[in-house]
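**Q** I'd like to go over a predicted model; first the sequence, then the structure.
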Amino acid sequence: MDRNIVYPGSIPQDVDILYPNLNAMVGIAALTAATLGTGTLVDGLACTPTTPASLTVVVGPGSITQLSGLDATAYGSLPANMVEQVVKTGINLTAVNFTFAVPASSGQSINYLIEAAFSETDADPAVLPYVNAANPSQAFSGPNNGGTAQNTQRVQRVQLQVKPGAAGASGTQTTPGVDTGWVGLYVVTVNYGQSAITNSSIVVAPGAPFIPYKLPALRPGFSSMQVFSSSGNFVVPNGVTTLRAELTGGGGAGGYHASMPGGGGGAGGRAVGIISGLTPGQVIPVNIGAGGVTPASPGTGGNGGMSTFGNMQAGGGFGGIGGTATGLISNAGGAGGNASGGQLNLTGSVGTDATVVAYRGGDGGGPGNGRGASGANPGIPASSYGGGGGGGGGSNSSPATGYPGGQGGGGLLVIEY
């Protein structure tokens, strides 16, 4: 930021005061642009009904930042400069009231638009003392001793105004468009016969550029985590526009054969990716696939369910082979689930085949897989999310008997932001 140099003994000039003010504004403008950007943003300016309620609303203190020329008119002895653009901030420290008229005809409503713009004006005029060269002990009153008042401040404020729409049958009335150079903040709806404005009468205008979050809400990298093991909704927190998601599908169940061991279930697919362009408060549905279920009677293990999050999909693993067929050398393990929508899409591990000669079921696809059972035992369920269940074992008794496979692991979503 520029700084003035003043030397001892030199005669003070007006620019010795003007430039520090200008340089401070430019420095703050640069910092504002670096943190908030150059687009128009609004902070505060909350719109609320009066207490007691009436047909008046109160727009509270707040600010607006907007790109503007350095100075539209001369600033003291410094010339106007609209070529160089800086982000300026208008600040209102006091509230502004607006009173609305009700429609004149029964059954009608009016939408009023409250809009805002950056305003810079010269104000606080005063008659200033000037140096009287002929008699320095007696100051002139104003320039050339003419008694003329001059503005003493260049103030930056939020200019607010109300723009009424056309009255129309309730539910069909339209909101007026935003004027050039302004931004819409609120729409206030007033109905025929209404005597007071309530909170339900006031809505934020579409596209209103309110600052969505403050610095304390910003998060350093991926510092927080949410885990979904069942379906629900993810609500984007304040300060979050980008997240990392790892999505896993449900694992398939192990096979259950009538007279032999069953194959292991396949693991669920896995999608990993970075999702950007999010808006705080945005709701993203989460669907978590269930683990495959072992059939109640001999048969192939149930498939795992698909998990979804936004455009990401992680398919469920397939169940291990079982059933009642005879003469098999082995029962095959289930295939792993596929994945899509991530930057990294991984197919789940295949469940292993049953070893009939050893009467051992196939292991489920991993990680988090269940182990295949040996002998007269049911397969081991998956120990973690997305793993395939182990295939049921078998006995060499007469008649030979197979046992149920283990259940697959349910899907999972891990979100880091």
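**A** Sure thing, it's come through.
**Q** Please make it C-alpha for all contacts and neighbour counts, starting now.
**A** Will do.
**Q** And the strands in the stretch 251-400 of the chain?
**A** 270-275, 283-287, 307-309, 312-314, 339-340, 344-346, 394-395 (DSSP state E, counting those that start in this stretch).
**Q** gap between S349 and G147?
**A** For S349, the distance to G147 equals 91 Å [C-alpha to C-alpha, to the nearest Å].
**Q** If you count surrounding residues, which of the two has more?
**A** Just comparing S349 and G147: by other C-alpha atoms under 10 Å the higher neighbour count belongs to S349, 26 against 14.
**Q** What residues does the more buried one make contact with?
**A** Under the criterion of C-alpha atoms under 8 Å, 6 or more residues apart in numbering, the neighbours of S349 are G266, A267, G268, A335, G336, G337, G365, G366, P367.
**Q** and the two most separated of the residues you listed?
**A** Using C-alpha to C-alpha, the two most remote members of the contacts of S349 are A335 and P367, lying 14.1 Å apart.
**Q** Between these two, which has more neighbouring residues?
**A** A335 (28 against 17).
**Q** can you give me the helices for this protein?
**A** Assigned by DSSP state H, the chain shows helices spanning 15-36.
**Q** wait, which of the contacts of S349 is closest to K88?
**A** The closest of the contacts of S349 to K88 turns out to be G268 (C-alpha to C-alpha; 54.0 Å).
**Q** in the lengthiest strand in the chain, what's buried?
**A** Longest strand in the chain, counting residues (DSSP state E): strand 108-126. Across strand 108-126, burial judged by 16 or more other C-alpha atoms under 10 Å covers 108-120.
**Q** picking that back up, with mean neighbour count as new columns, can the strands of the stretch 251-400 of the chain be given to me in a markdown table?
**A** Shown next, in a markdown table, are the strands of the stretch 251-400 of the chain (neighbours: other C-alpha atoms under 10 Å):
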| stretch | mean neighbour count |
| --- | --- |
| strand 270-275 | 22 |
| strand 283-287 | 17 |
| strand 307-309 | 26 |
| strand 312-314 | 27 |
| strand 339-340 | 24 |
| strand 344-346 | 17 |
| strand 394-395 | 27 |
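**Q** In addition, the following structure is provided for comparison:
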Amino acid sequence: MDKDASVMDRPIIYAGAVPFDTDLLRLGRYAKEGLGRFAEMLVGSQTIMASGLICQMSDSDLSVTIGRGAIMAPDALDATHIGGISAGLDADFSITQVLFYSDAPQTLTIPLTGVDITVYAVCRVQDDTLDVLPFYNAGKPDQTMAGPDNRGKALPIRRTGRISFAAGVSAPSAAGAIIVPLYVMSIPAGIGTLSSIVPRQSGVFLPALPELATMSFAQQISQPQALCVASQILTIPEWARQVELRVIGGGGGGASSNALTPEVGSFSGGGGGAGGDCWGIYSVDPARNASLSVTVGQGGAAGQRGGPSFVTYDGTPFLTSDGGGSAYFAAAQMALGGDGGGTGGGTLWNQTGGGGSDGQNGTVVFAGNGANGPWGGGGKAGYLLGANATRYGAGGGGAYSTRVAGQAAAGGRGYQGLVIYRFLH
């Protein structure tokens, strides 16, 4: 293609100007590349896709007939010079989607039995349709020449992408051609016809674009949500373009008690706070990086904050939910509930977790229950032992009273965090 030319360029030809052969050749090249780039937008730059090419098995001998059809595959725009030797356009090795076709049924013989045979499409660009063209005679302008040298030499007048077929146990060798496996068939030894054989299509027979659009939509609305209850690396499917994530931090632990009565000290501990809760949808590119790193925060033990939950892609955090805070005694007779975990990065919501209940203020005693997570489960305040939380992100309950003065009665443990995910097209 000309220097600095693009796929949307068009030659400008003026009335009265002498047209060159390259003007028309550029028209064809621009059209080919424009269609190829458009096809890349629809199906991708590396996709090989077949349409038609129905395989019909013979009921009288060992032959198959491949019907009309087409194959689209990445190939050079023009692997060789096109046009006259002294003019024309140079080769252009830019890769784009190229269409190859077979406009009539073709029959080929199966060479062996007792083996698996593959039918291959052999796609190649060729110059054909020979014709003797009239050429301008500079010496006698009122006469034309039969061919460039007036000797009746025929020249090819069409460059086209054609498909032929081959069958065998291995791919054929064909320099410059694109070899595409179409069908595989298991041929029993000694059979005389193929009437009982069912060919198996290869993966190049993709659904048509309307079907792909329908499948994509159905996949987006039907892909089930999955849970990550432990830190791990998720593999992104090659079809995915987005991921939906909901991330919940671990619940905080309840405060412990070390007094027999409220009059003498730290009698009733507060409840742990709930982990944060955020939700969003994010873009991914599995061709560049197919790994999604998930960290799930653990629930905090008595007097400890819950761990954060977060998801990282390509070294960048998508969203984070902090763990709920632990309950604690700010003073000997002042038990405060844990604060809720904060969030960041959610595109649909960012919700701070609920705070745990206070346990004691002087000689006034409250029930130091743990904060509920998104599905409840906050641990209750408990005599001699705070209850553990029972649902994702919930806080543990505070303990009140002890068996012996100065002996600790442990607060309840917060429940671990959670990551919910779903890949979308």
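**A** Alright, I've got the coordinates. What you see is a predicted model; the values in this text were computed from it and never measured.
**Q** which of the contacts of S349 of structure 1 still touch in structure 2?
**A** On the basis of both residues aligned by TM-score structural alignment, their matches' C-alpha atoms under 8 Å, what survives of the contacts of S349 of structure 1 in structure 2 is G266, A267, G268, A335, G336, G337, G365, G366.
**Q** Tell me the one of those nearest V188 of structure 1?
**A** Distances from V188 of structure 1 to the kept ones among the contacts of S349 of structure 1, taken as C-alpha to C-alpha, are shortest for G268 (51.4 Å).
**Q** OK, contacts around the closest one?
**A** Shown in contact with G268 of structure 1 (C-alpha under 8 Å, 6+ apart): 248-252, 304, 314-317, 336-338, 347-349, 386-388, 411.
**Q** and what of A174 of structure 2?
**A** A174 of structure 2 sits next to V122 when contact means C-alpha under 8 Å, 6+ apart.
**Q** 10 Å - rerun?
**A** Taking C-alpha atoms under 10 Å, 6 or more residues apart in numbering, we find A174 of structure 2 in contact with V122, C123, R124.
**Q** And these, which is closest to I163 of structure 2?
**A** C123 (4.7 Å).
**Q** Need the counterpart of that closest one in structure 1.
**A** In structure 1, C123 of structure 2 lines up with A117, judged by TM-score structural alignment.
**Q** Surely that match is in contact with N92?
**A** No: using C-alpha atoms under 10 Å as the test, A117 of structure 1 is too far from N92 to be in contact (11.7 Å).
**Q** Overlap of the contact sets of these two?
**A** Common contact partners of A117 of structure 1 and N92 (C-alpha under 10 Å, 6+ apart): S63, I64, R157, V158, Q159.
**Q** By neighbours, which of these wins?
**A** I64 (28 neighbours).
**Q** In contact with it, which residues?
**A** Contacts of I64 of structure 1 (C-alpha under 10 Å, 6+ apart): 40-45, 87-92, 116-119, 156-159, 183, 209-211.
**Q** With L336 of structure 2 instead?
**A** 254-255, 268-272, 326-330, 355-361, 368, 398.
**Q** cool, and G152 of structure 2?
**A** G152 of structure 2 is in contact with D131, V132, L133, P134, M145, A146, counting by C-alpha under 10 Å, 6+ apart.
**Q** residues near the residue lying closest to the third one once chain neighbours are set aside, how many?
**A** This means L133 of structure 2. Nearest non-adjacent residue to L133 of structure 2, counting by C-alpha to C-alpha, 6 or more residues apart in numbering: G147, 5.2 Å away. Using other C-alpha under 10 Å, G147 of structure 2 has 17 other residues around it.
**Q** again, but for L206 of structure 2
**A** Residues lying near L206 of structure 2 (other C-alpha under 10 Å) number 14.
**Q** Looks like it contacts L212 (just checking).
**A** Yes: if you go by C-alpha under 10 Å, L206 of structure 2 and L212 touch, sitting 8.4 Å apart.
**Q** if I look at the residue most central in space within structure 2, how far off is I66 of structure 2?
**A** Centroid-nearest residue in structure 2, with C-alpha atoms, centre = their mean: A240, separated by 2.4 Å. For A240 of structure 2, the distance to I66 of structure 2 equals 34 Å [C-alpha to C-alpha].
**Q** residues touching G165 of structure 1, list them.
**A** Residues in contact with G165 of structure 1, defined by C-alpha under 10 Å, 6+ apart, are S109, I110, N111, Y112, L113, Q173, T174, T175, P176, G177, T189.
**Q** Distance to L31 of structure 1 added to these, as JSON lines?
**A** Converted to JSON lines, the contacts of G165 of structure 1 look like this (distance: C-alpha to C-alpha, whole Å):
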{"residue": "S109", "distance to L31 of structure 1": "44"}
{"residue": "I110", "distance to L31 of structure 1": "41"}
{"residue": "N111", "distance to L31 of structure 1": "38"}
{"residue": "Y112", "distance to L31 of structure 1": "35"}
{"residue": "L113", "distance to L31 of structure 1": "32"}
{"residue": "Q173", "distance to L31 of structure 1": "42"}
{"residue": "T174", "distance to L31 of structure 1": "39"}
{"residue": "T175", "distance to L31 of structure 1": "36"}
{"residue": "P176", "distance to L31 of structure 1": "35"}
{"residue": "G177", "distance to L31 of structure 1": "32"}
{"residue": "T189", "distance to L31 of structure 1": "38"}
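**Q** Report the two of those separated the most.
**A** By the measure C-alpha to C-alpha, S109 and G177 form the most distant pair in the contacts of G165 of structure 1, at 16.9 Å.
**Q** any idea how far P148 of structure 2 is from A154 of structure 2?
**A** Relative to A154 of structure 2, P148 of structure 2 is positioned 9 Å away (C-alpha to C-alpha).
**Q** what's the answer for Q220 of structure 2, then?
**A** Distance, Q220 of structure 2 to A154 of structure 2, by C-alpha to C-alpha: 57 Å.
**Q** try D78 of structure 2
**A** For D78 of structure 2, the distance to A154 of structure 2 equals 22 Å [C-alpha to C-alpha].
**Q** No further queries at this time; thank you.
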